[in-house]
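Asker: this is a predicted model, with the sequence first.
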Amino acid sequence: MKIGIMGTGYVGLVHGAVLSSYGFPVTCMDVDAEKIDRLAAGISPIYEPDLDELLTGGIEAGTLSFTTSAEEVVQSSDVIFIAVGTPAMDDGSANLTYVHEVMHAIGKYANGYKVVVCKSTMPVGTNRSIANYLDGVLKTRNEPFRIDVASNPEFLRQGKAVSDSLSPSRIVIGTENEEAKRMLQTIYAGYMRQHVPFLYTNPETAEMIKYAANSFLGVKISFVNELALLSEKVGANIQDIATGMGLDDRISPHFLQAGPGYGGSCFPKDMQALVGVGQKNGEELYVVRAAVAANEKQKAKMVDKISGVLASNGSLRGKTIAVWGLSFKPETDDIRFAPSYDIISGLVARGAAVKAYCPQGMKQAERAWTDLSGAVAFCESEEDCARNADAIVLMTEWKQFKASGLDSIVKSMRGNVFFDLRNLFADHPRIRLLFDYYSVGSDERRLYSLEEA
């Protein structure tokens, strides 16, 4: 069985590389010729742990290839995965431009029976509209074969995408066609042997599962972040609160870590898209909408928190702030909708000079954040970033930051304020002796003293 992957982003590239490691002949297609040339040479355009090894292994084994030709992929593949981006538009709805381009290419070049699998996150009803379109095209072409369409949403965590692909939490297949179901079962036979849970449902339900899962996690993050803001005012400790909540197995401790807000390519756009689907169908999703608003509030509150400590009049003019971490989470270079962008923008707007360091996110930030060009100085290390700074703002909880030499770092700074927006150092035995330390979700002045530390 030959597999085609349309799109070589975080989802398509990882999915294609993993399937090729199982021995399937996989061809990945992208319109970006330079990107394809680099991929063919084994050079990944994204950072994802273990991905480079998979790419090299697939290329050397001859099971993984790359092309810019949609015609080649469509005509040579039995199963075609649509894994292109569905970015948010200004109104929050999903932009299906790239999906439509792939859909039109499949209708134009199909030369026999195919199974088209929607891997990208798509609004409810997209799967069926693709199926209807392809049926119409084939009738117009007077073709004797058919094309079946299935929904197979991805549940990859960036930074753990390869491991999630190799050992998924579940496989959701939305189709009403037995042949499509059978072919996907053949592709995912290894997961069946791993006893990975499989859920078979209709396309609309499969599409909703993806939006529902991401939105629920986003709601959970916004909930704990609002509790963190309240905890700071009443003298409670959000980490202990989260631990107490998480011990209830109906709640679990996952996604109860307070911070500067959620980001990335999934939660923000998927939650906005789900709100839009609700409005389109006359059903307001108040909880999801409130979580989106709370996330925006959380980022603004972090700017206020930093400004409130460093400046009595709200102006940060003359202050230099070192930002550690730009990617929306560790172990990825993805800076899309990262809280770091909004917080840095807020600090710059108040007059601060910002220095930044991220183990993987700086290249993406330099390329994408053109409006901040000249306002942010990108550094070669966290030590370089902190030098002569008035304060450090830890934005992303990269493991290497935990191992930083804080004793020497504080000596190189002009000030000694440390804003730990991920509570990475909350239990550090000496952090409060070295720095004027601020975490998220606790009133340091009430909970700690230098004598206790």
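Answerer: Cool, got the structure.
Asker: when you work out contacts or count neighbours from here on, use the C-alpha atoms and nothing else.
Answerer: Fine.
Asker: quick check: longest helix of the chain.
Answerer: Ranked by number of residues, the top helix in the chain under DSSP state H is helix 203-234.
Asker: following it, which helix or strand comes up?
Answerer: Sequence-wise, the next helix or strand beyond helix 203-234 is helix 238-246, with elements assigned using DSSP states H and E.
Asker: which of the residues in the next helix or strand after that next one are buried?
Answerer: Where DSSP H and E defines the elements, the next helix or strand beyond helix 238-246 is helix 267-280. By neighbour count on 16 or more other CA atoms under 10 Å, the buried set for helix 267-280 is 267-277.
Asker: take a look at this one as well, against the first:
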Amino acid sequence: MKIAVAVAVAGTGYVDLSLAVLLAQHNEVVALDLIQDKVDFLNAKNQPIHDAEIQDFLINRSLNLTATLNKKLVYEGANFVVIATPTDYDPEIHCFNTKSIESVISDALEINPNTTMVIKSTIPVGYIQRIRDKFSIDNILFSPEFLREGRALYDNFYPSRIVVGEQYEHAQVFASLLVEGAIKKDMPFYSLMLPKQRPLSSLLISIWQCVLLILMGWIAIAKAIILKLGKLLRGLVWI
């Protein structure tokens, strides 16, 4: 029998909330927000954002999901802390503003230093290693999201791929949670380690995997365009 994993989600934006709902199907999930109205709204099974699938699941599905303002309640005992806070590009410093991520990391480490933190936010190249050095930790990894605003839960149910920037056990466990919650089960999975942790030959393999990810994205776009053109041409033929 599977033991439910305790997952903390920092935030209730479209990325955070879609992941919270996905994971809450089979695990205990607690979401943290800073606004009481949003917490009350979510606990009343209403969504603070617009996403049809999220609203349907909140109302009609059995989810182990609660929201709170209490940081200790969120982080204490969590096996994973999912961080998807906004990192808007700052034109003045020519870099992504990652202060919100580091604020969550500091709070989580203070309350539960043994948890595994998973960053879903957009971050600059080399950020994970800098954070590991800054906080003297290794229990943090990056897992990029490929979601559309307004269809985020749908995209989590039918992912084009799952990527985790690590090959240790905790990364594999987190990836398995994403697969468990998804409807589509045959998506490609990529587990990539940091360059500092692997020999050059393995690094080249990871670079090739990244190239494949980019190619897969372009192929998916091309297929969608061809499909739309085919429908358009069939319509013209009938006319």
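Answerer: Looks like it came in fine. Worth saying up front: this structure is predicted, and the values here are computed from it rather than measured.
Asker: overlay the chains and give the TM-score.
Answerer: After superposition, the two chains reach a TM-score of 0.75 (TM-score structural alignment, normalised by the length of the second structure), with 215 aligned residues with a CA RMSD of 3.6 Å.
Asker: next, the angle from the longest helix of the first structure to helix 238-246.
Answerer: Angle of helix 203-234 of the first structure versus helix 238-246, following axes from the mean of the first three to the mean of the last three CA atoms, to 10 degrees, is 140 degrees.
Asker: and the alignment partner in the first structure of Ala8 of the second structure, what does it touch?
Answerer: Ala8 of the second structure maps onto Gly4 in the first structure, with residues paired by TM-score structural alignment. By CA atoms under 8 Å, 6 or more residues apart in numbering, the contact list for Gly4 of the first structure reads 26-29, 73-74, 76-81.
Asker: mind putting those in a markdown table, distance to Ala291 of the first structure included?
Answerer: Below are the contacts of Gly4 of the first structure laid out as a markdown table (distance: CA to CA, whole Å):
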| residue | distance to Ala291 of the first structure |
| --- | --- |
| Val26 | 39 |
| Thr27 | 39 |
| Cys28 | 36 |
| Met29 | 36 |
| Val73 | 41 |
| Val74 | 40 |
| Ser76 | 44 |
| Ser77 | 41 |
| Asp78 | 41 |
| Val79 | 38 |
| Ile80 | 35 |
| Phe81 | 32 |
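Asker: next step: the residues you listed restricted to helices.
Answerer: The members of the contacts of Gly4 of the first structure that map onto helices under DSSP H are 73-74, 76.
Asker: same list (these) but as a markdown table, adding neighbour count and distance to Lys299 of the first structure.
Answerer: Converted to a markdown table, these look like this (neighbours: other CA atoms under 10 Å; distance: CA to CA, whole Å):
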| residue | neighbour count | distance to Lys299 of the first structure |
| --- | --- | --- |
| Val73 | 27 | 43 |
| Val74 | 28 | 44 |
| Ser76 | 17 | 47 |
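Asker: tell me the one of these nearest His254 of the first structure?
Answerer: Within these, proximity to His254 of the first structure (CA to CA) peaks at Val73, which comes in at 39.6 Å.
Asker: need the contact list for that closest one.
Answerer: Shown in contact with Val73 of the first structure (CA under 8 Å, 6+ apart): 4-5, 27-29, 67, 80.
Asker: restricted to strands, list these.
Answerer: Judged by DSSP state E, strands contain the following of the contacts of Val73 of the first structure: 4-5, 27-29, 67, 80.
Asker: picking that back up, any idea how far the match of Ala8 of the second structure is from Asn225 of the first structure?
Answerer: According to CA to CA, to the nearest Å, Gly4 of the first structure and Asn225 of the first structure sit 41 Å apart.
Asker: how about the strands in the first structure?
Answerer: For the first structure, the strands defined by DSSP E cover 3-6, 26-29, 64-67, 79-82, 114-118, 147-151, 171-174, 198-201, 320-324, 353-357, 376-378, 391-394, 417-420, 436-438.
Asker: need the ones you listed in JSON lines (columns: distance to Gly136 of the first structure).
Answerer: As requested, the strands of the first structure are exported to JSON lines (distance: least, CA to CA, whole Å):
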{"stretch": "strand 3-6", "distance to Gly136 of the first structure": "21"}
{"stretch": "strand 26-29", "distance to Gly136 of the first structure": "25"}
{"stretch": "strand 64-67", "distance to Gly136 of the first structure": "28"}
{"stretch": "strand 79-82", "distance to Gly136 of the first structure": "19"}
{"stretch": "strand 114-118", "distance to Gly136 of the first structure": "15"}
{"stretch": "strand 147-151", "distance to Gly136 of the first structure": "11"}
{"stretch": "strand 171-174", "distance to Gly136 of the first structure": "21"}
{"stretch": "strand 198-201", "distance to Gly136 of the first structure": "24"}
{"stretch": "strand 320-324", "distance to Gly136 of the first structure": "53"}
{"stretch": "strand 353-357", "distance to Gly136 of the first structure": "52"}
{"stretch": "strand 376-378", "distance to Gly136 of the first structure": "52"}
{"stretch": "strand 391-394", "distance to Gly136 of the first structure": "54"}
{"stretch": "strand 417-420", "distance to Gly136 of the first structure": "56"}
{"stretch": "strand 436-438", "distance to Gly136 of the first structure": "61"}
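Asker: quick one: closest of these to Leu39 of the first structure.
Answerer: Judging those by CA to CA, what sits closest to Leu39 of the first structure is strand 64-67, at 7.0 Å.
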